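> Prediction below, plus the sequence it came from.
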Amino acid sequence: MAVKSEPTRILVLGGGYVGLYTALGLQKKLRANEASVTVVDPQPHMTYQPFLPEAAAGSIEPRHVVVPLRRVLRRCHVLTARVNKIEHERKTVTVEAADGHIEQLGYDVLVVALGSVARLLPIPGLAEEGIAFKTIGEAIYLRNHVLTKLDEAASTLDPDLRKRLLTFTVVGGGFAGIEALAELEDMTRFATRYYENIEPEDIRWVLVEAAGRILPEVRDTLGVWTVEQLEKRGIEVYLSTAAKSFENGHVVLSDGTEFDSDTIIWTAGVKANPVLAQSDLPVDKRGRLQATAGLQVVGHPDVWTAGDVAAVPDLSKTEKDPTATCPPNAQHAVRQARHLAKNIIRVLRGGQPVDYYHKNVGSVASLGLHKGVADTFNIKVKGFAAWVMHRAYHVKAMPTFNRKVRILLDWMLGGVLRREVVSLGQINNPKEEFARASKS
């Protein structure tokens, strides 16, 4: 009697765009006992990052922009743990579980979908004063932080402190920075109607960008138009300007500008997850995994990768630039993940991987409620129409029918009842009142 072989062990590192969509594709296509799939991520959910600005501004309930991994990956094993080391020669991954213990996981097929982290520069005070904008926790914190600053400014008698509290600084003019800035500025402007002693013109929003333009993903004219729209709203935009220091909340820019700000939002780029430095897999000069167009790691056909962590050749551009790689954005991550799952199935069943090819169809960005900018199919769209396109595209891309419906309901209720602008400041220090009670 023949002995039945064990199912192929597929280990997916990361539960973001690539990890979730790859696992979803695998659990849908795999036959019974063909393979087991384990997904490892330090968070029990996937975060749809394009909706973080709206979650921070109160247009969407924060829980609705995350997808619970265990709920949707019912045919997969989900392990809440942080990856510490990859040893492909031994086919093991070292992880630190949620309770703190260390263990090693074996695999037959590895999917590295660890994504990216904020790229910090050696600027004095940045680590102490700055806050990134990549996680749902950071979005919730920023919402409460910004609204708390309005509360503090409304109650202080010190004019210098009031000015500092009402000064908000965003560093980075890419999509993440512009959308965070626009949505949060829109929220603070709306919130001032509930403060007797704060007017919209009292609030100062500042954008700092080292390059000579913003939104490099769209054509130059749309970038210029966006700057003009931001400046019409009273937002100060510093282009071709670098941040020199943030020590003690005192912002110093390369053009000599100085001011105090209690809020410094850092969105100036990302880098591949630094765990790759603790692996024996090949990386490029930017620290990303060297990948083939078929989404396999170069020289390792049993290791797959995609998304921000991978340097995937951009076949739509390689004729002009042989070194071109796909940009680290959600559009490519989602499409690569779906393609990746299909390729793994093909190889498991004796076939060959198919190269990933996707020509970027354009970009859309929200500039606050009813305002947006889009550059799609070589067509420029501005204002309300672009805002509608932004919402339509991202609700379509949001994983699971459950989350799509919840987000649509949030938007409908917000349109009728208006957004909530209350600060839940106690979230940032939930034990403060308990500690006070214990001393009384």
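Right, received. Where do you want to start? Numbers count the residues shown, from 1 in each chain.
> can we go C-alpha only for contacts and neighbour counts from here?
Will do.
> The nearest residue to Leu367 once chain neighbours are set aside: neighbour count?
The spatial neighbour of Leu367 that comes closest, neighbours along the chain excluded (Cα to Cα, 6 or more residues apart in numbering), is Ala182 at 4.8 Å. Ala182 has 24 neighbouring residues, counting by other Cα atoms under 10 Å.
> And here is the other one:
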Amino acid sequence: GGYVGVELAANLARACESASVSLIHRAGSLLPRAAEFSRNEAQRQLADAGVTVILDTAVSQVSEGALTLMPQRASSSSMAPPGGEGTELEADLIVWTAGTQPSAVVAALGLPTDSSGRIAADPMLRVSGRPSLYALGDAAVVQGAHGGAVPSTAQAAMQQADYAAWNIRAALRAQPALAFRYTALGETLSFGKDAASVAALGHLIKLNGRLASAARRAVYAARMPTPQQAVKVGLSWAVDAAFGAVRKAVTPPRSNP
């Protein structure tokens, strides 16, 4: 029921219209860290795609072709599990999207880590006890300048990269380092072809549908490291769109049984 699970469920359901897709989440609501607009749009898109959402439920066991559901608490919600404790749900494909884990490379470095195995760094992105080393992204746990935990997202990592580069240069020049200040620019979600949501700049920008899909792609292209990569990404999307239009034009409409 996080970002990856919601996006994957919606995209799978729309790509494989004949398939029955279920999304299982152990909490009582989807996307707990997302903006309210994103949560509402995700629920609407999942319903529109025909995804069965099962809340307040954990997966206690995964076996070949099935998984066992374990209710977390009594629920009268229409999205409650389809049975009691130990309910088995058959499936042809099971995709696990719960939680994250640092790479084994991080543990092999022998650097100080937190309880989750991520490298411990100070607000200047310096590894604890190793001021000449810097750590950032989802391999590190960083306390921002205001004391709050920094999310393990690509958006945060890209901002940290600028600070790390600045602080390395400052260290070489014996200048003061800058404490990392995370700026939440917004979030985008993809729910399938021409289906997306954009929530940015607080409550100022809220987009959905085709406009959100186009805006989301524009943001990704603009954030590519080089103009050449941005052009390649744009051309790839253009070719996909062209082939999709041709395929739609030559495919006969489905007849109702």
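Done, it's in. Values in this document were obtained by computation on a predicted structure and should not be read as measured data.
> Now tell me what touches stretch 251-259 of the first structure from outside.
Thr241, Ala242, Ala243, Lys244, Ser245, Phe246, His250, Asp260, Ser261 (Cα atoms under 8 Å, 6 or more residues apart in numbering).
> Leaving aside the residues adjacent along the chain, what's closest to the aligned partner of the third one in the second structure?
So the one you mean is Ala243 of the first structure. Using TM-score structural alignment, the partner of Ala243 of the first structure in the second structure is Val59. Nearest residue to Val59 of the second structure, sequence neighbours excluded (Cα to Cα, 6+ apart): Leu69, at 4.8 Å.
> Quick check: the aligned residue for that neighbour in the first structure?
By TM-score structural alignment, Leu69 of the second structure lines up with Leu253.
> That match: neighbouring residues, count only.
A count of nearby residues for Leu253 of the first structure, using other Cα under 10 Å, gives 18.
> try Leu11 of the first structure
Using other Cα under 10 Å, Leu11 of the first structure has 25 neighbouring residues.
> For the counterpart of Leu281 of the first structure in the second structure, give me its contacts.
Mapped onto the second structure by TM-score structural alignment, Leu281 of the first structure lines up with Leu111. The contact partners of Leu111 of the second structure, by Cα under 8 Å, 6+ apart, come to Ile119, Val127.
> ok, so what distance separates Leu111 of the second structure from Ala156 of the second structure?
Relative to Ala156 of the second structure, Leu111 of the second structure is positioned 22 Å away (Cα to Cα, to the nearest Å).
> Just to check, Pro290 of the first structure is in contact with Leu276?
Actually, residue 290 of the first structure is Gln. It isn't Pro. No: if you go by Cα atoms under 8 Å, Gln290 of the first structure and Leu276 don't touch, sitting 11.1 Å apart.
> who touches both of those two?
With Cα under 8 Å, 6+ apart, Gln290 of the first structure and Leu276 have common neighbours Val283.
> which helix of the second structure spans the most residues?
If you go by DSSP state H, the second structure has its longest helix at helix 227-250.
> tell me the contacts of Arg204 of the first structure?
Neighbour list for Arg204 of the first structure: Leu166, Thr167, Phe168, Gly234, Ile235, Glu236 [criterion: Cα under 8 Å, 6+ apart].
> Aligned counterpart of it in the second structure, please.
Checking TM-score structural alignment: Arg204 of the first structure goes with Ser20.
> In terms of helix, strand or coil, where does its match fall?
Under DSSP: H, G, I helix; E, B strand; the rest coil, Ser20 of the second structure falls in the coil class.
> Also the one 10 residues further on?
Reducing the assignment at Leu30 of the second structure to three states with three-state DSSP gives coil.
> looking at it, it is touching Gly2, isn't it?
Yes: under the criterion of Cα under 8 Å, Leu30 of the second structure makes contact with Gly2 at 6.5 Å.
> Which of the two has more residues huddled nearby?
Relative neighbour count places Leu30 above the other of Leu30 of the second structure and Gly2, with 23 against 16, counting by other Cα under 10 Å.
> what's the matching residue for the more buried one over in the first structure?
So, by TM-score structural alignment, Leu30 of the second structure is matched to Ile214.
> Ignoring the adjacent residues along the chain, who's closest to its match?
Gly173 (4.7 Å).
> Could you report the separation of that neighbour from Val66 of the first structure?
From Gly173 of the first structure to Val66 of the first structure the distance is 25 Å (Cα to Cα).
> which one of the two has more residues nearby?
Counted by other Cα under 10 Å, Gly173 of the first structure and Val66 do not tie: Gly173 has more neighbours, with 28 against 22.
> The more buried one touches Val206, doesn't it?
No: assessed by Cα under 8 Å, Gly173 of the first structure is found out of contact with Val206, at 11.1 Å.
> What distance do you get for the match of Leu281 of the first structure to Thr100 of the second structure?
According to Cα to Cα, Leu111 of the second structure and Thr100 of the second structure sit 19 Å apart.
> what's the answer for Leu211 of the second structure, then?
Distance from Leu211 of the second structure to Thr100 of the second structure, counting by Cα to Cα: 31 Å.
> and these two? which has more neighbours close in?
Leu211 (14 against 9).
> Regarding the aligned partner of the more buried one in the first structure, which helix or strand does it belong to?
Using TM-score structural alignment as the criterion, Leu211 of the second structure maps onto Ala385 of the first structure. Per DSSP states H and E, Ala385 of the first structure falls inside helix 384-397.
> Pull out the buried positions in that helix.
Of the residues in helix 384-397 of the first structure, those buried by neighbour count under the rule 16 or more other Cα atoms under 10 Å are Phe384, Ala386, Trp387, Val388, Met389, His390, Arg391, His394, Val395.
> Now that helix on the second structure. Mean distance?
Here helix 384-397 of the first structure, set against the second structure after superposition, deviates by a mean of 1.7 Å using mean Cα distance after the TM-score superposition for the first structure.
> hang on, the earlier thing: for the match of Ala243 of the first structure, list the residues it contacts.
Neighbouring residues of Val59 of the second structure by Cα under 8 Å, 6+ apart: Ile24, Leu67, Thr68, Leu69, Met70.
> so the fourth one, which of the three states?
In this case it means Leu69 of the second structure. Once three-state DSSP is applied, Leu69 of the second structure turns out strand.
> And it, how far from Ser115 of the second structure?
28 Å.
> Give me the neighbour count for Gln101 of the second structure.
Gln101 of the second structure: 11 neighbours (other Cα under 10 Å).
> Check Arg71 of the first structure too.
Residue neighbour count, defined by other Cα under 10 Å, stands at 11 for Arg71 of the first structure.
> and it, what pairs with it in the second structure?
Matched by TM-score structural alignment, Arg71 of the first structure corresponds to no residue in the second structure.
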